[in-house]
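K.L.:
Turn this into a model:
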Amino acid sequence: MNGDPNSHGLWEASAPTCPASGALREHIEVEVAIIGAGFTGTSAALHLAEGGMRVAILEAQEVGFGASGRNVGLVNAGMWVMPSVLMEHLGTDHGKRLLELLGNAPSVVFELVRRHGIACEPVRNGTLHCAVGNAGVVEVTERTRQWMALGAPVELCDAQRTRALTGTGAYKASLLDRRAGTIQPLAYVRGLATAAMQAGASLYTHTWVTGARKEGENWHLETASGASVSAKWVIVATDAYTATNGLWSGIRTEQVKLPYFNLATSPLPRHLSESILPLRHGLWDTRHVLSSLRFDAAGRLVFGSVGSLRGAGRAIHHDWGRRALARLFPALKDIQFEHEWYGTIGMTQDALPRLHFLDHNVVSFSGFNGRGIAPGTVFGRELARLILGDIHVSDLPLPVTPVTRANLRILRELGYETGAKLFHAVDARI
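P.N.:
Here you go, the predicted structure:
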């Protein structure tokens, strides 16, 4: 996108074309204006339009430009934190509500894919959270125990079974979550946008919202081109890609940016692809500087980790990827990477998302902490249900909280990027 092959890489090269759209050039009046065309914004638009509301999506770039079009594509249940930690932070009522919503969220994603015929390479065989070292075994064992206590279809796999499921002996155990799976994320968000438009929503790309003021019962939104929108409700769905110098910038400044990159091989020969992740699970590990693995439909192995592909980081992370992949799977030592790309994950202080009422009838879910696909989809649906009057604010899965600034944000962001470079410069060396 925008002529940058490192922004969306393989996903842009292999996704169906984006639905036809253009910049807003006039004044329009709708019931709901949605700022941002990622998972949350397009899901909200789809469910609002299906509920009979007039809705417009206003996207500053293109559909899926932010984290939605750049990530690994793992459709996971829950958040990064364990269920018990989530309950401790949110309390019993909201904790149970959020765990139930997110536990069922992958089913919502795959059902939307089926119902709307979204061509996004869906594979629902589960994901593997793989243990590195003894500390990793302790982590996945406890995570499995907690999810099993909640009735989730998860399984703790020992080293032997993990090796059979992954094709490598690098992991001592793993948590198999059968609720989960993989998709092509950019294709999915483009499909949601297409479905929303078919249901009656309007989509305007390259439309930067620069101003907002209250006029009676409605909001008047101004755009950089001079066009405008009048709406009773505004959903701010820009998350970690919210501009720090723009509207409602607190959404961005309460999150710390964590860079994450992906490297994709060329399609592997069949004898190799069948020996790695043979059931096509998605995978991520327990390391602090974690790694992830999954296949696409053409047999490319997508390998990701923390870091940005810019400056010296590009060569460091690329070289690490070659070494680390060869250590996991020695047969891949001569395999080249065909695509590379990176983006930003927004991390909150407690690794949990936020629900904000930024002003009267201006609402936002944000802070997905690397779990954007399934949570973004169901949070968008829940905002639609709220605006349609199907539920009350007290029924939402998170409490309404004020926007707070992240502590030492800029320093921590520099630490993430620099730390990842230092780690990958020395890791996986023979």
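K.L.:
From now on I want contacts and neighbour counts done on CA atoms only, so please keep to that.
P.N.:
Will do.
K.L.:
buried ones in stretch 307-324?
P.N.:
Along stretch 307-324, these residues count as buried under the neighbour rule (16 or more other Cα atoms under 10 Å): 307-309, 313-314, 316-318, 320-324.
K.L.:
typo on my end, stretch 276-285
P.N.:
Ile276, Leu277, Arg280, His281, Gly282, Leu283, Trp284, Asp285.
K.L.:
From the chain's centroid, how far away is it?
P.N.:
Offset of stretch 276-285 from its chain centre (Cα atoms, centre = their mean, to the nearest Å): 18 Å.
K.L.:
Mind checking which of the buried residues of stretch 307-324 land in helices?
P.N.:
Among these, the ones falling in helices (DSSP state H) are Gly313, Arg314, Ile316, His317, His318, Trp320, Gly321, Arg322, Arg323, Ala324.
K.L.:
measure Val32 to Val378 for me?
P.N.:
18 Å (Cα to Cα, to the nearest Å).
K.L.:
That should have said Asn134, apologies.
P.N.:
Relative to Val378, and taking Cα to Cα, Asn134 is found at 35 Å.
K.L.:
Between these two, point out the one with more neighbours.
P.N.:
Of the pair Asn134 and Val378, Val378 is the one with more neighbours under other Cα atoms under 10 Å, namely 22 against 11.
K.L.:
Distance check, the more buried one against Leu328.
P.N.:
Taking Cα to Cα, one finds Val378 at 35 Å from Leu328.
K.L.:
residue ranges of the strands in the stretch 151-300 of the chain, please?
P.N.:
Assigned by DSSP state E, counting those that start in this stretch, the stretch 151-300 of the chain shows strands spanning 154-157, 173-177, 181-182, 202-204, 209-215, 218-223, 228-231, 233-236, 256-265, 282-285, 291-295.
K.L.:
quick one: buried residues of the longest one?
P.N.:
When neighbours are counted by 16+ other Cα under 10 Å, the buried residues of strand 256-265 are found to be Val256, Lys257, Leu258, Pro259, Tyr260, Phe261, Asn262, Leu263, Ala264, Thr265.
K.L.:
Which strands or helices does that strand pack on?
P.N.:
Under the contact criterion of 3 or more Cα pairs under 8 Å, 6 or more residues apart in numbering; DSSP states H and E, strand 256-265 touches strand 301-306, strand 337-347, helix 409-426.
K.L.:
do you know which of these lies nearest Glu382?
P.N.:
strand 337-347 (20.8 Å; Cα to Cα).
K.L.:
so what secondary structure elements neighbour that closest one?
P.N.:
If contacts are counted by 3+ Cα pairs under 8 Å, 6+ apart, strand 337-347 sits against helix 5-14, strand 256-265.
K.L.:
For the comparison step, fold the sequence that follows:
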Amino acid sequence: MLKKTHGSVTSNLWGKTAVSAPDAASFQGERSVDLAIIGGGYTGLSAALAAAEQGAEVTLLEAETVGHGGSGRNVGLVNAGLWLPPEAVNARLGPAAGERLNAALAAAPDMVFDLIERHAMACEPVRAGTLHLAHARNGLKDLENRAAQLAARGAPVRLLDAAETARRTGSDRFHGALYDPRAGTIQPLGYARGLARAAQDAGARLHEKSPVVAVQQVGGQWILRTSGGKLRARSLIVATNAYHQPIDQTPVPKVPIVQYFQIATEPLGDNLAGDILMNGEGCWDTGLIMTSLRRDRAGRLILGGMGGGGRIHEDWARRKLAQLYPRLRGAGIEHTWSGRIAMTGDHLPRIRRFGPNAFAIYGYSGRGIGPGTVFGRAVAHALIEQSETALPVPVIEGHHEPFVRLKTLFYETGARLAHFAAARS
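P.N.:
Presented below is the predicted three-dimensional model:
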């Protein structure tokens, strides 16, 4: 029987169901290391693990807790590639650099799932692929174009018609889908905590509740100061992305922020949800105001959409759930939560040099799991080996995003208007 939930529920499902957090006491005293990392999300943790595996002395400082930012608020889709189709990546970066990035991110799910298996991470990995859903007929044309571009690069993708899409999703509301068997889903906070444990096992030292308040470059070393101590490092990675906090003398550029919220139902029995994503795929659609859909191991249905949460977005999500699956009208909602996405103007991630042996990594535009893992490992290797040839994108020396606050407001206002209008359609 469905239990109708009234009012707003505000707890992050991933925080409730993830394995326990690693022990990472706040940083105290003084220390000298090869590599300092600011930020305990996928990028920073992946970098810490890669560097420690190469024998480097590594210390990671996290202002809150491991996975506090986007890594612990993620949808949990392990995608191959970016939102952009491959030819759009090439148009922005040039053919050589574009294909290097396309190839690196096509292999990202392999890297993520290999790490999960190698380190026995408890993060509900399901490699059943993803479905990019056509929300309208024009969305299906977009998917046809993407499918052709991906197939030309050897990707084993397949375009599904409306009937097959309905069979896989359990809903007849979509015009088709692009199936990518390389991809999958995970419990995103569980993966972040798994990376943290693996990094610690490899010798990296991680410290939570250790916000960096100042950074200086002195005599060939980086000096990082927290309220509890001072860290000296030959190299530095800033991996704070959409959750960057101001740090003296660390000019990480600002980018527009997109809010993304999710709701999770109570666990659904097979009598209600037996044909909803029965193969375990994760989904997102082609709508400008994007919607995502997946299930977790306990059988909850998780629906997400652009916007910062609140009554307008939550009411829309409940109605959307009922539109897709009428029998779930009035289903109990156990969790709602939201997070921030750093959305660069061209939807491409950045590696920015801001001093000797110092890089900032940011701008995944909603694709944090695969790119974060790939970029973190690549930059760690580049700093240790003193070679940038294997980086997935060229290093930039500066980056300016115009109208950052206006674009941030535009994204949220657009989501609110779309969801408000949908309530009356």
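K.L.:
check contacts around Tyr161 of the second structure.
P.N.:
No Tyr there; residue 161 of the second structure is Asp. When contacts are counted by Cα atoms under 8 Å, 6 or more residues apart in numbering, Asp161 of the second structure is found next to His175, Gly176, Ala177.
K.L.:
The last one corresponds to which position in the first structure?
P.N.:
By that I understand Ala177 of the second structure. Aligning on TM-score structural alignment places Ala177 of the second structure opposite Ser174 in the first structure.
K.L.:
How about its match: what's its closest non-neighbour residue?
P.N.:
Cys130 (4.2 Å; Cα to Cα, 6 or more residues apart in numbering).
K.L.:
what do we get in the second structure for the one you found?
P.N.:
Alignment note (TM-score structural alignment): Cys130 of the first structure maps to Leu133 of the second structure.
K.L.:
Now do its match against Ile38 of the second structure, distance only.
P.N.:
Leu133 of the second structure is 36 Å from Ile38 of the second structure, by Cα to Cα.
K.L.:
between these two, who's got more neighbours?
P.N.:
Neighbours around Leu133 of the second structure and Ile38, counted as other Cα under 10 Å, are more numerous at Leu133. The numbers are 28 against 25.
K.L.:
Touching, that one and Gly176? I think so.
P.N.:
Yes: taking contacts as Cα atoms under 8 Å, Leu133 of the second structure lies within contact range of Gly176: 6.1 Å.
K.L.:
ok, Phe403 of the second structure - contacts?
P.N.:
Per Cα under 8 Å, 6+ apart, neighbours of Phe403 of the second structure: none.
K.L.:
Tell me the residue in the first structure aligned with it.
P.N.:
By TM-score structural alignment, Phe403 of the second structure lines up with Leu408 in the first structure.
K.L.:
Check the gap between that match and Ile345 of the first structure for me.
P.N.:
Separation of Leu408 of the first structure from Ile345 of the first structure (Cα to Cα): 17 Å.
K.L.:
Likewise for Thr242 of the first structure?
P.N.:
To Ile345 of the first structure, Thr242 of the first structure is 12 Å away according to Cα to Cα.
K.L.:
Those two: which is more packed in?
P.N.:
Ile345 (27 against 20).
K.L.:
That one: what's it in contact with?
P.N.:
Ile345 of the first structure makes contact with Ala67, Ala240, Lys257, Leu258, Pro259, Tyr260, Phe368, Asn369, Gly370, according to Cα under 8 Å, 6+ apart.
K.L.:
From what I see, the fourth one and Leu414 are in contact.
P.N.:
Yep, that's Leu258 of the first structure we're talking about. No: between Leu258 of the first structure and Leu414 there is no contact under Cα under 8 Å: 9.3 Å.
K.L.:
By residue count, what's the longest helix in the first structure?
P.N.:
Secondary structure of the first structure per DSSP H: the longest helix is helix 83-116.
K.L.:
Format the contacts of Asp161 of the second structure as TSV; extra columns: distance to Arg295 of the second structure and neighbour count.
P.N.:
Putting the contacts of Asp161 of the second structure into TSV (distance: Cα to Cα, whole Å; neighbours: other Cα atoms under 10 Å) gives the following:
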residue	distance to Arg295 of the second structure	neighbour count
His175	21	20
Gly176	20	27
Ala177	18	31
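K.L.:
what's the counterpart of Leu35 of the second structure in the first structure?
P.N.:
Checking TM-score structural alignment: Leu35 of the second structure goes with Val32.
K.L.:
What lines up with Thr389 of the second structure in the first structure?
P.N.:
Aligned counterpart of Thr389 of the second structure in the first structure: Ser394 (TM-score structural alignment).
K.L.:
Could you look up the SS state of its match?
P.N.:
Counting by DSSP: H, G, I helix; E, B strand; the rest coil, the backbone at Ser394 of the first structure sits in helix.
K.L.:
State the distance from it to Val400 of the first structure.
P.N.:
Distance of Ser394 of the first structure to Val400 of the first structure, given as Cα to Cα: 9 Å.
K.L.:
Comparing those two, which shows the higher neighbour count?
P.N.:
Per other Cα under 10 Å, whichever of Ser394 of the first structure and Val400 has more neighbours is Val400, with 17 against 11.
K.L.:
Would you mind listing the residues in contact with the more buried one?
P.N.:
Arg354, Leu355, His356, Phe357.
K.L.:
can you count the residues close to Ile430 of the first structure?
P.N.:
Ile430 of the first structure has 7 nearby residues by other Cα under 10 Å.
K.L.:
circling back to that earlier point, got JSON lines for the helices and strands packed on strand 256-265 of the first structure, with distance to Gly167 of the first structure too?
P.N.:
Conversion of these to JSON lines gives the following (distance: least, Cα to Cα, whole Å):
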{"stretch": "strand 301-306", "distance to Gly167 of the first structure": "13"}
{"stretch": "strand 337-347", "distance to Gly167 of the first structure": "20"}
{"stretch": "helix 409-426", "distance to Gly167 of the first structure": "23"}
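K.L.:
Of all those, which one is nearest Leu192 of the first structure?
P.N.:
Of all those, strand 337-347 sits nearest to Leu192 of the first structure, with 20.6 Å by Cα to Cα.
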